[in-house]
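Student: fold the stuff below for me.
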Amino acid sequence: MVPPRRVPPVALTCKMSWFLWLSRVRRRRAKNQNTRARKRNTRAAAAVTLEEIRALPPSATRPSYPRVLLQGARSIKEAQPWNCVMCGYVNELTPHLLYNLPAFQCTGCGADPREGDTDFGFSFADLDFNNVCPIGHVKQQKPGECIANALVSSVEINNRIMMTILEQPPIKKGPILDIEDLNFKYKKKWREEGKPEMKDYNGHSFLTMIRVFQTDGVKEMVVTHEDTTKLHKISDWDWINGDDFVAISSALADGYPLVFGFLVGEKVAYLEPGEIYMPPPEDSVSDDGERKPERHFAVLVGAHQEKKVKFFYFLNCWDEEFCKRSNNEGDGIRGGVGAISADGLCFGPVQIFRFNERKTQEVQQQ
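Tutor: Predicted structure coming up:
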């Protein structure tokens, strides 16, 4: 069957008029195609790649990202503007990458807010931006590997945030880094640095693992990337004062997962959603008098303040069965995130920087 031919308007029935009409149609189509091509080229030229951002001069200040991010599902407790009772100034929210925080002092006169004015609460597990949850998955550590798992989790979360900023959404649970590769390179670097052999990991082990990420990089698992040689590196890191609740909350609101250590007792394994874990004193012993608290590493992924109560949310590496909050498939992060008192930190927290950020501003030569 031959498809019916398009009949031109009556005014174009002559041969020359038909030719002119067809020429105009072709020119119009070519113009539209050229316009679409120019738009594609413009978008490609405007795109900012991860390598290009890493090549930018390092900055000690909070970076200005090239994308306006869309904040989706919101927090546990939204922050609100508040009026100063001393000067009447209206203190608006302080914008951050993932979550906007309240002003913790009056911008107009420096007065402290009333109790409850600066209440807020957020967790990476309950946030999304550009339809991406910062947490891809919850790890299940092997005995004695909490430091490696916490550090790898923080790098993975940073990568998900960087890729989303660059409009390159990560896969649902990725990336997943190879912890065995990190442990192998850590032991090699530990020997190269001439340190005595140790059976257990400690804070010095953590610093050596960071140097592995800075110099050698850690491979990505083949389950999330066809190229098994793909390495993940970090540019720099820094300490945050563990007693500075505002500084820690601000870093978290900007999407930085923070590695920290805390003492674990018998009760932490039974922590339930809505409970706040209070670590035992360092000199305490178990009820049977045989065990002392051990140091455990995890990742801070949120903060909460309600009147005088301050605490953080942390991502553990004991699978989603830890502090499980949902049994339903498709609920995102169904467990693995608990809450800890703000004064329960005994190591860190440590901020792993993104892109080409540095903790010290380098002087640029003119």
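Student: all contacts plus neighbour counts: C-alpha atoms, from now on.
Tutor: OK.
Student: number of nearby residues for Asp238?
Tutor: Neighbour count for Asp238, taken as other C-alpha atoms under 10 Å: 14.
Student: show me what the helix or strand harbouring it is packed up against.
Tutor: For Asp238, the element it lies in under DSSP states H and E is strand 237-239. Packing partners of strand 237-239 (3 or more C-alpha pairs under 8 Å, 6 or more residues apart in numbering; DSSP states H and E): strand 347-352.
Student: can you tell me how far the residue nearest to Pro273 when sequence neighbours are not counted is from Val155?
Tutor: If the residues on either side of it in the chain are set aside, Pro273 comes closest to Cys323, at 5.6 Å by C-alpha to C-alpha, 6 or more residues apart in numbering. The span separating Cys323 from Val155 equals 23 Å under the rule C-alpha to C-alpha, to the nearest Å.
Student: and the residue nearest to Glu220 when sequence neighbours are not counted, what does it touch?
Tutor: Nearest-residue entry for Glu220: Leu177, 4.3 Å, with adjacent residues in sequence omitted and distances by C-alpha to C-alpha, 6+ apart. Counting by C-alpha atoms under 8 Å, 6 or more residues apart in numbering, Leu177 touches Val152, Glu156, Val218, Lys219, Glu220, Met221.
Student: quick one: the strands in this structure, in order.
Tutor: For the chain, strands defined by DSSP state E occupy the ranges 82-83, 90-91, 120-123, 218-219, 231-232, 237-239, 258-264, 276-277, 294-306, 309-315, 337-341, 347-352.
Student: this one as well, want them side by side:
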Amino acid sequence: MVKRGRSSNDGKPWKCHCGNVNKPTKHRFFKLPAFQCGKCQTKLALDFKFCLGEIEAGGKSLIGEVYDQGNEPLCVPFAYAKAAEITERVFLINNGMDPELVIPIDPFELERRFLDKRPDGGPSGVGLTKDAGLHKVLHMGLILRSEGIQRIDVGPEVIQLEESEIFNQDGTYIAADVSSIPRDAFENICHAMAEGIPLVATYLVGKARGRVPYCKSYKSPSLRRIRDKKGKEIGHAVVLIGAGMQKGKLYFYFLNSWTKRFCARRNKKGDIIRGGIGKIRESDLTKNVIKLSPPHEAGGERRLEDQPVFDISNINYVLMKGMEKQSTAQMLQRLRDREAANGGYIPAGHDDDGIFRDDEGVHKVVVTNVST
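Tutor: Have a look, this model is predicted:
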């Protein structure tokens, strides 16, 4: 297991107005503050922050190098590739192995696999707020679980790593499982990241997306503003690696795939000290975040279901878009009960009784009741 000293960003105990002292919860890499009082349920009001980017093991970064997707619309496969790499680096560190032994998967191959599944076989450079974007995020995750992706360079290191049960014999990466966490379940997202689990997330970007100063939060343009100006809705996928709260406002740290020049911190000579990590408001996420399970870990109740067809099933749609405040757990149970009663998978749009489907046009979806 990884051993480290106490981080300055570990959560601190806090005393509620009711007199109760709320102790932080311990996780693999960070202690998190109690998000609400254990006695009176008052919410946390203290600032806090944590980021996996600050963790090193034996002088080696937990998150590895920053990727560069170039000028191509490949943010989704690059985000998945980095999330898979970090998940494996954490696994190796926890088992006393060198994280540099991890060989990244090929994001270009993941892109090709997705295109092969599209009925039209067309280009995937469509904004993430379009229906094709939702398909892309979902199906790429499922590809990593059901088929796996070849690594960039399979060399002699594979022999070493086969003993750790990360690699298959042919050197492909296969996710143990794929699941989602509601984007408004801030505490659950924080707990996952504090355990060393990166999460794939999406948000809208504007013209200033590449000019974000170091330590400043990026503010996504509102959908209304984009439409009023008749602009193009452009989405972007990144990897969440940390979070925090400042003056009551929640935010996430994310790892981008735009090289270290993104959100770069420079010394007096202009050299980049740190870069590639940005901040975004919690409310700007457009889809539920995706978790690639570490080796031997199941996805649980929010496991994405297999898709025999390209169209997104009702269950997967709820898992990808339904928020915690919308009581989607009950909806999922009704859909699963109906699926079981019908002998298995139910295609999208088949007898869905008005299940919310906004075609990615509006992010605050409305959930209607689903009868069994």
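Student: ok, and the contacts of Leu177 of the first structure in the second structure?
Tutor: On the basis of both residues aligned by TM-score structural alignment, their matches' C-alpha atoms under 8 Å, what survives of the contacts of Leu177 of the first structure in the second structure is Val152, Glu156, Val218, Lys219, Glu220, Met221.
Student: circling back: show me what the residue nearest to Pro273 of the first structure aligns to in the second structure.
Tutor: In the second structure, the residue matched to Cys323 of the first structure (TM-score structural alignment) is Cys263.
Student: my guess is that match contacts Arg211. True?
Tutor: Yes: using C-alpha atoms under 8 Å, Cys263 of the second structure is in contact with Arg211, at 7.5 Å.
Student: which of those two has more neighbours?
Tutor: Each of Cys263 of the second structure and Arg211 has its neighbours counted (other C-alpha under 10 Å); Cys263 has more, 24 against 12.
Student: from what I can see Pro182 of the second structure touches Val289, true?
Tutor: Yes: counting by C-alpha under 8 Å, Pro182 of the second structure touches Val289, with 6.6 Å between them.
Student: tell me, what's touching the two both at once?
Tutor: In contact with both Pro182 of the second structure and Val289: Met320, using C-alpha under 8 Å, 6+ apart.
Student: higher neighbour count, those two?
Tutor: Shown here are Pro182 of the second structure and Val289; by other C-alpha under 10 Å, Val289 has more neighbours (25 against 22).
Student: can you tell me what the more buried one aligns to in the first structure?
Tutor: Checking TM-score structural alignment: Val289 of the second structure goes with Pro349.
Student: show me the contacts for its match.
Tutor: Contacts of Pro349 of the first structure by C-alpha under 8 Å, 6+ apart are Trp239, Ile240, Asn241, Gly242, Ile248, Leu258, Val259, Phe260, Gly261.
Student: tell me which two in the residues you listed are the farthest apart.
Tutor: Greatest spacing in those, by C-alpha to C-alpha: Ile248 and Gly261 (14.2 Å).
Student: and the match of Cys323 of the first structure, what does it touch?
Tutor: Arg211, Val212, Pro213, Tyr214, Cys215, Gly275, Gly276, Ile277, Gly278.
Student: any of these buried? List them.
Tutor: Val212, Tyr214, Gly275, Gly276, Ile277, Gly278 (16 or more other C-alpha atoms under 10 Å).
Student: so what's Leu92 of the second structure up against?
Tutor: So Leu92 of the second structure contacts Asp98, Pro99 (C-alpha under 8 Å, 6+ apart).
Student: what do we get in the first structure for it?
Tutor: Match for Leu92 of the second structure (TM-score structural alignment): Met163.
Student: what lines up with the residue nearest to Glu220 of the first structure in the second structure?
Tutor: Leu177 of the first structure maps onto Ile105 in the second structure, by TM-score structural alignment.
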